[in-house]
Structure formats: structure tokens, C-alpha cells
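> predicted structure and sequence below. I'll ask about it afterward.
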Amino acid sequence: MPNPPFEKSVFINCPFDKDYEPILQAMLFCVVYLGFAPRLATERIDGGENRLEKIIDLIRNSKFSIHDLSRAQANAAGEHARMNMPFELGIDYGCRQFHLDERSGKKILILEEKRYRHQIAISDLAGCDLDVHEADFQKAVRKVRNWLVNEADAEVIGPRKILDAYADFQEWHYERQLAAGFSDDDIQDYPTKELMSSMTEWIAIGKPI
């Protein structure tokens, strides 16, 4: 399957733990609902592919990027901070700065769970605007929606309509998976790439309820 066009691709750099999953899935739906294509490191699972090269390729081929720094800090004494997400943000920023082609117009949304926390870990971002979602998937959808409308000329659809559509999709997807022989545990562990395909399919067939 060919990659989506540069102008419609949204690279998402975020945590992949269970606690973050509701936020990730809601953001994915928002991006798809507004007519864009999410790009994630987990979309390709070839164990022989170098992960860093894969991420660089995704960044290079996405005009838009969402970077959530919610896990950049250690949570307990003796625990190491997780620097993958700030590192990928740096790659993306460099890609925008050092290319003279269409990539110089790349757009970046930086998210955090708590306001001002990034200034402790990454003081170089002190002058940048970050949006805060407070670990609330509805707030995350609003932030992503507002950014895509303002920076990507997405259709002006209200956050409430997107969230209501997301609830409809979740019900449709759950019932369809049960009918296909999936258990609740199977559905909870459903691959992200297949979930994105289901979102696209649901929209393509008329958003059934």
C-alpha cells in the first residue's frame, strides 16, 4: 500500500503504554475524522527494520507532527527519564530547520500532561508554546482539532461532534469485533494499525451507528 501524501500525513510521537492508550486512540480518531493520515512507529512491525531509520522516514514524509512529552520525566526516585520522545521532537525540528524544500514548512504540535513541567527537563523549549491535555482524552482531541483546523486548514468541525462520532465508532467497532470472534481481551489488545484501518473504514461506509 502506498504511503499517504506528505500534505496529509501526521506523525505522532507519544507514549505507547496502557495508561496513555485512551488518549492515543482518541487522537488517532480525530486525525482520521478530519481527513488526515496518522503515521506511527508501530505502523510497521518488521523486526529487521532499524527503528531510528523508520522514525526518520516517517518524520521526513509527514508535513504535520504531534509530539507528546508526557513521559519525559522520571516518576520515582531511581527511575530514568524517557528521552525517546524529546529526541524525536529534536529530529523533527532539525528536519524543518535544515531542509530548503517543502519540509521547511512542516508544522509541529507539542503536548504535555502538566503545564510548565517541560521547562524543568528541557529548558530550551521554554520559549515554545505547548498545549496541555491533563491526561484527559477529550482535552487532547480539542487540542489536536484546534491545531489541525488552524495549521492544516482542516474542515471546521466542532470538538463535540468529533467526540460524539468517536463514541459511535467505538460502539460499532466493539460490536463488530465481538461478532468476528474477538474476546474483550482481544479487543483491548487490538493492533493500532488495524484500529486505524477500522476508523478509516467506518468513515468510508457512512459512519454507521
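Looks like it came in fine.
> only C-alpha atoms from now on, for both contacts and neighbour counts.
Fine.
> which is the next helix or strand following the top helix by length along the chain?
Counting by DSSP state H, the longest helix found in the chain is helix 159-179. Using DSSP states H and E, the next helix or strand after helix 159-179 towards the C-terminus is helix 184-188.
> what does that following helix rub up against?
Applying Cα atoms under 8 Å, 6 or more residues apart in numbering, the external contacts of helix 184-188 come out as 174, 177-178.
> of these, closest to Lys207?
Nearest to Lys207 out of the contacts of helix 184-188 is Tyr174 (Cα to Cα; 14.2 Å).
> residues contacting that closest one?
Ile187.
> go with 7 Å
Residues counted as contacts of Tyr174 (Cα atoms under 7 Å, 6 or more residues apart in numbering): none.
> which element, helix or strand, includes the nearest residue to Thr200 once chain neighbours are set aside?
If the residues on either side of it in the chain are set aside, Thr200 comes closest to Val32, at 6.6 Å by Cα to Cα, 6 or more residues apart in numbering. Using DSSP H and E, Val32 sits in helix 21-33.
> and the contacts of the helix or strand that comes right after that helix?
Using DSSP H and E, the helix or strand that directly follows helix 21-33 along the chain is strand 37-39. Residues outside strand 37-39 that contact it (Cα under 7 Å, 6+ apart): 4, 8-12, 28, 31-32, 58.
> let's see 8 Å
4, 8-12, 28, 31-32, 58, 62.
> same question for stretch 60-80.
Outside stretch 60-80, the residues within contact range by Cα under 8 Å, 6+ apart are 5-15, 39, 59, 81-86, 89, 92, 95, 103, 105-114, 118, 121.
> again, only this time at 6 Å
With contact meaning Cα atoms under 6 Å, 6 or more residues apart in numbering, stretch 60-80 is reached by 6-7, 9-14, 81-83, 106-113.
> the chain: strands as residue ranges?
Counting by DSSP state E, one finds strands in the chain at the ranges 9-13, 37-39, 64-68, 107-112, 131-132.
> adding another structure so you can compare the two:
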Amino acid sequence: MLFCIVFLGFTPRIATERSDSGENRLAKIKELIESSRYSIHDLSRCQARTAGEHYRLNMPFELGLDYGCKAYFPAADRKKVLILEEKPYRYQAAISDLAGFDIETHEADYQVAVRKVRNWLANEARGRSDGAGRILDAYDDFQEWNYERQCAAGFSEDDILDYPTSELLTAMFDWTKAGRPASY
């Protein structure tokens, strides 16, 4: 989804864009929510995977903060929100208050997720944008370019698998500035 957002000319804001352990994460998220006109919340990763495991509430909590920002601050009345989930209506078991909201589902398929994000951004931004197929093809080009670039910079396979999201995002912008090449 981050690649789709960058490809369409938007600048994603994520809590991991700054990695200062001395910075309060919730304050950072609040700042990001207040300063962003568009927000995307994917609730599909909230469910526990094994018995006894705690389910993750960060995304529903952040969605609640975002909703509160939009509802209670007049300056945020232009804010637009996209809510994603893996399966239709699954979220209602935990957050029944969302019944009646238009929530998009992606079936745990990144290609469907890209299509949903692309369609939403194209509709909200009211601009022409490339289709999801072109974005997904470009993602393959980016992945190859970035892998070659990382290898040339001395990254091992383990390094590449542990690559920080903030650096990956920077690489996406670098790739765009380089003219979206197919290889490094």
C-alpha cells in the first residue's frame, strides 16, 4: 500500500518514519493524524493468530483517534478516511459501532489492497491516476531495482529482510526521482 501511495504522488506518513526511542509514540501518532488530510486504517491484522495470543488493538485505536479528530476539530472536517479489512463484516464482531461505515475488503491479497487504495485515492483526489495493474507492474520494477541497489551497497539477504520501513519508503521516493527505472 505504501508503494501505491508514493506511486500516485502522495507522501505517506507512518509512525516509524522517525525512530527516536525518546519520543512518545502516541504523541507522534496524534501529530500525524492531525496533520494528514487522508488516512488509511487496515483492521485486518487485529486478530490473534493462535490461542492465548493477544489481539492487536493499535489500528482500531488509531482509527478511533482519527475519527475523533475528524468529529471534534472543525479544522479536520475535510479529512477523508479509508478503512480496510480482510473479510466483509468481520470487524463487526469486535467493533460493532462501525456498522454502517463503508469499509473496503482486500481478502488478504496485496493486489486487491492496492486496487482498493488506488481507487479510493483517485476518487478522493479527483485526479487522473494510473490503474492498479500499472502500479503493481511498477512495484515489481521497484523491488528489482531496490534489491540490486541494496546488494550493491553491501546488504546481505538478512539485512534486506530486516530493512526498516522508513528506509524502504525513502527508496520508493529515490526510485521515483530516478525516473522509475526497471533495474538498478
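Received the coordinates, thanks. All values reported here derive from a predicted model rather than from experimental measurement.
> superposed, what's their TM-score?
The TM-score (TM-score structural alignment, normalised by the length of structure 2) is 0.95; 182 aligned residues with a Cα RMSD of 1.1 Å.
> follow-up on the earlier one: now the strands of structure 1 as CSV including distance to Pro159 of structure 1?
CSV is the format used below for those (distance: least, Cα to Cα, whole Å):
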stretch, distance to Pro159 of structure 1
strand 9-13, 18
strand 37-39, 18
strand 64-68, 18
strand 107-112, 17
strand 131-132, 16
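> can you put those in a markdown table and add distance to Lys54 of structure 1 and mean neighbour count?
Output for the strands of structure 1, formatted as a markdown table (distance: least, Cα to Cα, whole Å; neighbours: other Cα atoms under 10 Å):
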| stretch | distance to Lys54 of structure 1 | mean neighbour count |
| --- | --- | --- |
| strand 9-13 | 12 | 24 |
| strand 37-39 | 11 | 24 |
| strand 64-68 | 15 | 23 |
| strand 107-112 | 19 | 20 |
| strand 131-132 | 27 | 20 |
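> select, out of these, the one closest to Asn150 of structure 1.
strand 107-112 (10.7 Å).
> counterpart of that closest one in structure 2, which residues?
Mapped onto structure 2 using TM-score structural alignment, strand 107-112 of structure 1 spans residues 80-85.
> and what of stretch 82-93 of structure 1?
Residues 56-67 of structure 2 are where stretch 82-93 of structure 1 lands, counting by TM-score structural alignment.
> what's the matching stretch in contact with?
If you take Cα under 6 Å, 6+ apart as the criterion, stretch 56-67 of structure 2 is touched by 33, 43, 46.
> how far is that stretch from where the chain is centred?
On the basis of Cα atoms, centre = their mean, to the nearest Å, stretch 56-67 of structure 2 sits 14 Å off its chain's mean C-alpha point.
> buried stuff in it?
Neighbour-count burial for stretch 56-67 of structure 2 flags 59-60, 62-63, 65-67 (criterion: 16 or more other Cα atoms under 10 Å).
> show me what contacts Ile110 of structure 1?
66-68, 130.
> now these as CSV including distance to Leu148 of structure 1?
Shown next, in CSV, are the contacts of Ile110 of structure 1 (distance: Cα to Cα, whole Å):
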residue, distance to Leu148 of structure 1
Ile66, 10
His67, 14
Asp68, 16
Leu130, 15
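> returning to that earlier point: the contacts of strand 37-39 of structure 1: which two are farthest apart?
Taking Cα to Cα, the two most distant members of the contacts of strand 37-39 of structure 1 are Val32 and Leu58; they sit 16.9 Å apart.
> higher neighbour count, these two?
Comparing Val32 of structure 1 with Leu58 by other Cα atoms under 10 Å, the one with more neighbours is Leu58, at 22 against 19.
> would you mind finding the match for the more buried one in structure 2?
So Leu58 of structure 1 corresponds to Leu32, using TM-score structural alignment.
> how close does that match get to Arg18 of structure 2?
Shown here: Leu32 of structure 2 relative to Arg18 of structure 2, a distance of 11 Å by Cα to Cα, to the nearest Å.
> Arg39 of structure 1 matches what in structure 2?
By TM-score structural alignment, Arg39 of structure 1 lines up with Arg13.
> next up, the contacts around Ile209 of structure 1.
Asp168.
> likewise Thr176 of structure 2?
For Thr176 of structure 2, the contact set (Cα under 6 Å, 6+ apart) is empty.
> just give me the match in structure 1 for it.
Mapped onto structure 1 by TM-score structural alignment, Thr176 of structure 2 lines up with Ile203.
> buried residues in stretch 6-20 of structure 2, which are they?
Neighbour-count burial for stretch 6-20 of structure 2, counted by 16+ other Cα under 10 Å, picks out 6-8, 12-13, 15.
> cool, stretch 99-118 of structure 1 as well?
Those would be 103, 106-113, 117-118, for stretch 99-118 of structure 1 by 16+ other Cα under 10 Å.
> now these in JSON lines, please, with extra columns for distance to Ala167 of structure 1.
JSON lines is the format used below for the buried residues of stretch 99-118 of structure 1 (distance: Cα to Cα, whole Å):
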{"residue": "Arg103", "distance to Ala167 of structure 1": "35"}
{"residue": "Lys106", "distance to Ala167 of structure 1": "31"}
{"residue": "Lys107", "distance to Ala167 of structure 1": "28"}
{"residue": "Ile108", "distance to Ala167 of structure 1": "27"}
{"residue": "Leu109", "distance to Ala167 of structure 1": "25"}
{"residue": "Ile110", "distance to Ala167 of structure 1": "25"}
{"residue": "Leu111", "distance to Ala167 of structure 1": "23"}
{"residue": "Glu112", "distance to Ala167 of structure 1": "24"}
{"residue": "Glu113", "distance to Ala167 of structure 1": "23"}
{"residue": "Arg117", "distance to Ala167 of structure 1": "31"}
{"residue": "His118", "distance to Ala167 of structure 1": "32"}
